[in-house]
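*Asks:* Sequence first, then the predicted structure:
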Amino acid sequence: MRIIHTSDWHLGRTFHGVELLDDQMAALSHLAAVVAEESADVVVVAGDVYDRSVPSADAVRVYDRGLAEIAAAGAQIVITSGNHDSPTRLGSGSGFASAGGLHLRTSIEEIDEPVVLGDEFGEVAIYGIPYLEPETARRHLGVDDARTHTEVLRAAMDRVRADLTTRSTRSVVAAHAFVVGALASGSERSISVGGVETVGAETFSGIDYVALGHLHSPQQLGEAVRYSGSLLPYSFGERSDHKSVWVVDLDADGVADVRARELPMVRGLSSLAGTLDELLTDESLSQVEDHYVEAVLTDPVRPVDAMRRLRERFPHAVHVRWDRPHLGGGLDYRARVHGRTDAEIIAAFVTDVRDAPTARERALVDRAVRAVVGEPESDGGSGGELTLFEIEPDVAESA
């Protein structure tokens, strides 16, 4: 039997406010192509199908189209739920769906009720363990004193192993958890609520293959305990990841082979740094013009309308930050303001967040300080009344 292990689709997720549904549909089409090319029998999805418990209508449509393409490629599908999913919503219609080759395992009551499929060597029992919130799961699992993920997952696995003693089958477990020794990428939501969130890999002992979900980078904790990672990168920290799925071959004795099958990149991610003019004119950046881009601007003066100008060259720029070069010797704040007047400190602040204030702005600051401390205004200076509305727009925004 050939199994494709995937997880963490996060359908409906946005990336710095940008909708990703088109990218996610493309990734699911790539997955279906892999299923067809590998002649896979089963696709196992280890949780976080959706990005939120109440997915949008568009996210549900992408899910439906993706499943249809995978099924048309020739595979049955086994899905369990993650911490982002609603087990009830994701598992709706599970009894009816199983007749068409879609097997949904999202409830605690079904943990020891595997999907049983066959090949030339006999049967394979595929168990789905949804994300288990300790406070809720402990009562259903009969371990009222449990407080951690390890305790409730151990109880769930005890049920799985007890069921296996009644069968002469090879076994696969799909689970959504944070296993000790694995590395988070930064785009995952913590699953710790009042207790230790990690569990030991030994919790899954006795299983031929463990298909894990939750962490977004593909990795292995043992020959038969692995994370597939997400279909797409969901943070700039994942920009160097090679997104993939695991292709798992089972023979009569269990796992015969496991190999990674990389997925095509839908759209690259790039982190750029430099002045705005450098980023707009550097010819070496032509190869990333179609990427999702985050930019750190190092101009000495905050550029005006930076995102709009960046998007003229990088239409998928999603985040920009100004990191003004620091001047001086790094004195602490007390040393920096020692011996300076209030007006001088305010002028330095305006310089730090924008650029040096004009003479009219300095006069306004001086007048405001005098008004606060009760000192009389001098007749000299700028001449005429100044109001806040005469400050340049950037100053008002900075304030």
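*Replies:* Yes, it's here.
*Asks:* From here on, just use CA atoms for contacts and neighbour counts.
*Replies:* Noted.
*Asks:* which residues of the protein fall in helices?
*Replies:* 21-38, 57-72, 87-90, 94-97, 134-140, 149-164, 276-281, 306-313, 333-337, 342-353, 359-373, 393-398 (DSSP state H).
*Asks:* what's the closest of these to residue 247?
*Replies:* helix 21-38 (8.2 Å; Cα to Cα).
*Asks:* which parts of stretch 271-283 are buried?
*Replies:* 271, 273, 274, 275, 276, 279, 280 (16 or more other Cα atoms under 10 Å).
*Asks:* With respect to residue 318, which of these is nearest?
*Replies:* residue 271 (10.6 Å).
*Asks:* hmm, back to that, switch the buried residues of stretch 271-283 over to CSV; also include distance to residue 244.
*Replies:* Compiled in CSV, the buried residues of stretch 271-283 are given as follows (distance: Cα to Cα, whole Å):
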residue, distance to residue 244
271, 22
273, 29
274, 32
275, 35
276, 35
279, 31
280, 33
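*Asks:* Relative to residue 220, which of the helices of the chain is closest?
*Replies:* So among those, helix 149-164 is nearest, using Cα to Cα, at 19.1 Å.
*Asks:* dropping in the other structure now:
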Amino acid sequence: MTVRITRRNFVRTAGAVAAMAAAPAVVRAQAERKSIKVGWAISKTGPFTGGANASQIPNYRLWVDDVNKAGGINMGGKKLPIEVVEYDDRSQSEELVRAVDRLVSQDKVDFLLPPWGTGMNMAVAPAFHRGNFPMIAPSFITDRMPELVKRWDNIFSLLQPATPYGEAIVGVLKDLRTAGKIGNKVAVVNVTDQFGLELSKAARAALAKEKFEIVYDAGYPIATQDLTPIIAAAQQKNPDVFLAFSYPPDTFALTDAARVRGFNPKVFYAGVGTALAIYPAKFGDAIEGVMGPGGWNPHSQAITDYTARHKALTGTLPDHWVSALCYSGLQALQQSIEKVGKVDRPAIIKVLNSTTFDTITGPLTFKNHIMTGSWLVGQWQGGVFHGVAPNQEGVKPVIAKPVWKA
């Protein structure tokens, strides 16, 4: 029998042959894989170093150490160790974008881990999406998240959008005012980048709704060295409450200036940076009662064990907010990879969005790509930055007292 070879038949046959040839190659590639390559570019120098070095870099390294000591990530019945490629973005978004491009195009990483900070995450979100890299962000706070996840369905946030943080601290203030523990006057300051602008905007709206009086309102550029004038101007207004939406260097500078000048509002709220372990190390018992975004409930065996491993590997304690969430997000990533059984990033993204994961902070679920159940307000009480809002398991009652005084 004679078979007529048409162009259509030829293309169809060639495609089938190619598919048959490719399938074993894919299987072979998975079988021959010796490691899983994970890369990150993050701030090791520059103004974002404090946050990155405290909350993300140690947890990236701890997760890799824990996984490799356990034999690796189980992929299709075979445990594969993690191989790491990392770069310093120098706290510059342009450098970060170049480094992420290098990780993808030259280093051929299987997975990317996010940078530190809202603006930096925003800068590389398009690159993560182009490569279908799951982006489980530990330090990405923006009210644009519901809009962003419609465009970039690979993003998952371990923190809430900006508005819940602003509303939560104002809710705490409202309760304190109702109890007669504070008055109505509030000073608001913020760093003038995306994080500070969004959170202060949310707080102002919530303050206006609850009829608080903003007696001082100021912004300052990132990397401002001397924040004493900000504290002095706020102090002149004699507010009951001082709210600062600040990055770690600013949080420390504002705290130091307030102590030196004897600025003693009944509520002193600053952050991010308040939850860092180096905050009490620098200021000691004087920080009793200081509030900020975040918080945690340390009373579980999983957190106790995690803290011990963190200290043993890094020589430092984890912060009391983002650190444990960062590690939990990495556990979710690992469990998603193991469930899929191969480096299939789109499939892993689907698992992340539809599964509850077992982590050191308890069951972790993403609802509309945002982790549920995270702390919004924390307060230093007895050497721990306890979660004081929202009202959930482990919550502590708020204490109100003039800060820097016994």
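*Replies:* Yep, that arrived. Note that this is a predicted model, so its numbers are computed, not measured.
*Asks:* What's the TM-score once they're superposed?
*Replies:* Once superposed, the chains reach a TM-score of 0.28 (TM-score structural alignment, normalised by the length of the first structure), with 181 aligned residues with a Cα RMSD of 6.6 Å.
*Asks:* With distance to residue 321 of the first structure as extra columns, can I get the helices of the first structure in a markdown table?
*Replies:* A markdown table is the format used below for the helices of the first structure (distance: least, Cα to Cα, whole Å):
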| stretch | distance to residue 321 of the first structure |
| --- | --- |
| helix 21-38 | 25 |
| helix 57-72 | 30 |
| helix 87-90 | 38 |
| helix 94-97 | 46 |
| helix 134-140 | 40 |
| helix 149-164 | 38 |
| helix 276-281 | 11 |
| helix 306-313 | 9 |
| helix 333-337 | 23 |
| helix 342-353 | 12 |
| helix 359-373 | 26 |
| helix 393-398 | 15 |
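*Asks:* For residue 125 of the first structure, find the nearest of those.
*Replies:* That would be helix 149-164 among the helices of the first structure, by Cα to Cα, at 8.3 Å.
*Asks:* Which other helices and strands does that closest one contact?
*Replies:* Helix 149-164 of the first structure is packed against helix 134-140, strand 198-199, with contacts defined by 3 or more Cα pairs under 8 Å, 6 or more residues apart in numbering; DSSP states H and E.
*Asks:* swap the cut-off to 10 Å and go again
*Replies:* For helix 149-164 of the first structure, the elements it packs on are strand 122-129, helix 134-140, strand 170-176, strand 178-179, strand 198-199, judged by 3 or more Cα pairs under 10 Å, 6 or more residues apart in numbering; DSSP states H and E.
*Asks:* Redo these as a markdown table? Include mean neighbour count and distance to residue 337 of the first structure.
*Replies:* Putting these into a markdown table (neighbours: other Cα atoms under 10 Å; distance: least, Cα to Cα, whole Å) gives the following:
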| stretch | mean neighbour count | distance to residue 337 of the first structure |
| --- | --- | --- |
| strand 122-129 | 24 | 59 |
| helix 134-140 | 18 | 52 |
| strand 170-176 | 25 | 53 |
| strand 178-179 | 24 | 48 |
| strand 198-199 | 18 | 47 |
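*Asks:* Can you report how many residues neighbour the closest residue in space to residue 128 of the second structure that isn't next to it in sequence?
*Replies:* Using Cα to Cα, 6 or more residues apart in numbering and skipping the chain neighbours, the partner closest in space to residue 128 of the second structure is residue 135 (6.8 Å). The burial count assigned to residue 135 of the second structure is 25, neighbours taken as other Cα atoms under 10 Å.
*Asks:* What's the local residue count around residue 152 of the first structure?
*Replies:* Residue 152 of the first structure, neighbours per other Cα under 10 Å, totals 27.
*Asks:* between the buried residues of stretch 271-283 of the first structure, which is nearest residue 397 of the first structure?
*Replies:* residue 276 (20.2 Å).
*Asks:* Let me know whether the closest one touches residue 310 as I believe.
*Replies:* Yes: between residue 276 of the first structure and residue 310 there is a contact at 7.7 Å, judged by Cα atoms under 10 Å.
*Asks:* okay, and the common contacts of these two?
*Replies:* Common neighbours of residue 276 of the first structure and residue 310, using Cα atoms under 10 Å, 6 or more residues apart in numbering, are residue 295.
*Asks:* Report the separation between the nearest residue in space to residue 116 of the first structure that is not next to it in sequence and residue 246 of the first structure.
*Replies:* Spatially, and ignoring its direct neighbours in sequence, residue 116 of the first structure is nearest to residue 125 (4.6 Å; Cα to Cα, 6+ apart). When distance is defined by Cα to Cα, to the nearest Å, residue 125 of the first structure is 18 Å away from residue 246 of the first structure.
*Asks:* same question, residue 104 of the first structure
*Replies:* 20 Å.
*Asks:* what do you get for residue 175 of the first structure?
*Replies:* 15 Å.
*Asks:* hmm, back to that, pretty sure the residue nearest to residue 116 of the first structure contacts residue 78?
*Replies:* No: look at residue 125 of the first structure against residue 78 with Cα under 10 Å: they stay out of range, at 11.2 Å.
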